[in-house]
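[1] Pasted the sequence and its predicted model underneath.
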Amino acid sequence: MSKIVDALRKIQDERGGRPPEATERPHKIGRIEATSVDTPVLLVDEAAQSASASLPARIVQIDRAAMRDAGLIPPAEDTRKFDEEYRVIKRPIIKNAFGANAKDIKQGHVVLVSSALSGDGKTFTCLNLALSLAQEKDTAVILIDADIPKPHISTLLDAQDEPGLLDYLDDTSVKLEELELATSADGLTFLPAGKFRHNATELLSSKRMQKLIDYLSRRNPRQIVLIDSSPLLQTTESRALTAIAGQMVVVVRAGVTPREAVMDALATLDTSKPTNLILNQVRFGKNRGYYGGYYGSDSSTYTDDGMPSSSSSSASQANNR
């Protein structure tokens, strides 16, 4: 893990204290609408054809202009650079999920996105990663909001009051198809967090949760299950989710996240599973929004053996939630 240690030492050297977080306020980037016809689920494997064949007749319309106003994507002139950065970030994730050696990674298509602490850009990264992954040919993505204490993605997509993951896990009569939401991004569906429950950790650790993951895997072997988790060092729910994921993405806010916190977070993970470390080198931009504004960044991705899985590149991808 020498490369990770070196990167985190740089973070510690640059650290100047955590800036004040932006005031949380509703800033929707999507709205839920009824659809006139069901949207087919992308079923690549013929063995999955007997599974669910359509999505619910509701769709989340994702508003790119609202995303830009919220600081979730950069100004139009930087879009190409931003998109290219996420292409670099997602390559090792796709390789672990569907590459030649993917068979050696159990549930490699199940990807957990977390951070050591809140405010590191996890939700921002997870949402943009989902949109980028959904652009892959012959690949579907289901984005699951499992950040139970702070389900920001559900709020952003106007689904904070919708039934979702916890409702499904807590009630065996609830069907997944009643909860899934299609989105206006081709290939991307969304499962909201659902109504808060105090036994969320137990629900996420349950056999029903594992059965849900197994069902999604059977329904489409070419589907990536992308789970937005709460921070590893601040909740027990995130620890429960690490057991079901085949690979991890840990988001670090360079210059802010304490090196010790990142090392402690990495120590909670199974070292046999690929772990990608995304470093967000944050500096303030002139646009500010719900997530603290648009920032520039430098980003690198590392595996848990310390070797870089992509070369360092300049990106416009950092945020403070």
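    In hand now; what should we look at? If you're wondering where the values come from, they're calculated on a predicted model, not measured in any experiment.
[2] make it CA atoms for all contacts and neighbour counts henceforth
    OK.
[3] tell me which residues of the strand or helix carrying Asp264 are tucked away?
    Under the criterion of DSSP states H and E, Asp264 resides in helix 259-267. Neighbour counts over helix 259-267 (16 or more other Cα atoms under 10 Å) mark 259, 261-262, 265-266 as buried.
[4] Make CSV from these and add distance to Asn220 to it.
    Below are the buried residues of helix 259-267 laid out as CSV (distance: Cα to Cα, whole Å):
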residue, distance to Asn220
Arg259, 39
Ala261, 36
Val262, 34
Ala265, 31
Leu266, 30
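[5] Widest-spaced pair of those residues?
    Arg259 and Leu266 (10.7 Å; Cα to Cα).
[6] Distance of the spatially most central residue of the chain relative to Val225?
    The centroid of the chain falls nearest to Cys126 when counting by Cα atoms, centre = their mean (2.9 Å). According to Cα to Cα, to the nearest Å, Cys126 and Val225 sit 12 Å apart.
[7] got another, please set it beside the one above:
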Amino acid sequence: MMAFFKKNKDKIDNTSMEKGVKLITVAEPNSVITEQFNTIRTNIQFSSVDKSFKTLMITSSLMSEGKSTVSANVAASFAKQGLRVLLVDADLRRPTIASTFGISNPKGLTNYLTEQNFNINNIIYETSVDNLFVMPSGPVPPNPSELIGSNKMQHLVAVLANQLDLVIFDAPPVLSVTDAQILSTCVDGTILVTRAERSEKDAVRKAVESIKHVQGHIIGAILNDVHGSDGAYGYGYGYYAK
């Protein structure tokens, strides 16, 4: 009977693009899962010895491993602690933030990167979570990698870091396109999301090598979709450096 419930590793889940991801930390603030996200937040804070991280990129090796869900919930967890947090949808091909936060036909990151004299305040949206702001991806562009690698994008990362306590970039999977590899050179740290019973060791290894190849700083990995002894859906956090 187990074979009938085997996960299809090749199937791409489009649900998050259409309906957004679940903000468990907001909907279920006292749940075990929310506590796991709070633990992730604490581990991120303590992973910085010399200075606090101002900009983080969260990505995965391949699609459908949960990086957008993790990005949104980690951002909310930091915001609930009192930090002014901006969650940026840097996945210009498969965006989720607009759907997650119910923003209809939004302008976003691509508008800022492609239009002259664009007011950045027009693409930063308040959310129902205190201290949490979001920047949608905007219209899907024909040249995402070029936009992510532009000088204007580098300037944006620096400006946002100066204005907020923490900026989290939800980036595309490392092995699918070059966007995450490029963006990893602009942020303080990168976190790689993996999914139990789905992520392939070889793919994760290649993703780590790709980030390190451009001198990106990987601070750790998050393992999600883990079923504990009580059958609950949970998350774990660990460090590649260890």
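    The structure has been received and is ready for your questions. Since the structure is predicted, the reported quantities are computational estimates derived from the model, not experimental observations.
[8] Trace the residue nearest to the centre of the first structure over to the second structure, please.
    Cys126 of the first structure maps onto Ser71 in the second structure when the alignment is built from TM-score structural alignment.
[9] Check Ser313 of the first structure too.
    That one, Ser313 of the first structure, aligns with nothing by TM-score structural alignment.
[10] what sits against Ser313 of the first structure?
    Neighbour list for Ser313 of the first structure: 85, 298-300 [criterion: Cα atoms under 8 Å, 6 or more residues apart in numbering].
[11] run the last query once more with 7 Å
    Contacts for Ser313 of the first structure (Cα atoms under 7 Å, 6 or more residues apart in numbering) come out as 298-300.
[12] Highest neighbour count among these?
    Highest neighbour count within these, by other Cα atoms under 10 Å: Ser299, with 27 neighbours.
[13] hang on, Leu86 of the second structure in a strand?
    Yes: the assignment for Leu86 of the second structure (DSSP: H, G, I helix; E, B strand; the rest coil) places it in a strand.
[14] all strands of the first structure, in order?
    In the first structure, the strands defined using DSSP state E lie at 30-34, 58-62, 110-115, 140-146, 181-183, 188-191, 223-229, 247-254, 275-281, 283-284, 295-302, 308-318.
[15] Using a markdown table, lay out those together with distance to Lys211 of the first structure.
    Converted to a markdown table, the strands of the first structure look like this (distance: least, Cα to Cα, whole Å):
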| stretch | distance to Lys211 of the first structure |
| --- | --- |
| strand 30-34 | 27 |
| strand 58-62 | 24 |
| strand 110-115 | 13 |
| strand 140-146 | 15 |
| strand 181-183 | 20 |
| strand 188-191 | 15 |
| strand 223-229 | 13 |
| strand 247-254 | 18 |
| strand 275-281 | 24 |
| strand 283-284 | 42 |
| strand 295-302 | 30 |
| strand 308-318 | 31 |
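[16] follow-up on the earlier one: sort out which one of the buried residues of helix 259-267 of the first structure lies nearest Ser230 of the first structure for me.
    Of all those, the one with the least separation from Ser230 of the first structure (Cα to Cα) is Ala265, at 11.9 Å.
[17] what's the spacing between the closest one and Ala159 of the first structure?
    29 Å.
[18] quick one on the thing from earlier: report the separation between the residue nearest to the centre of the first structure and His198 of the first structure.
    For Cys126 of the first structure, the distance to His198 of the first structure equals 25 Å [Cα to Cα].
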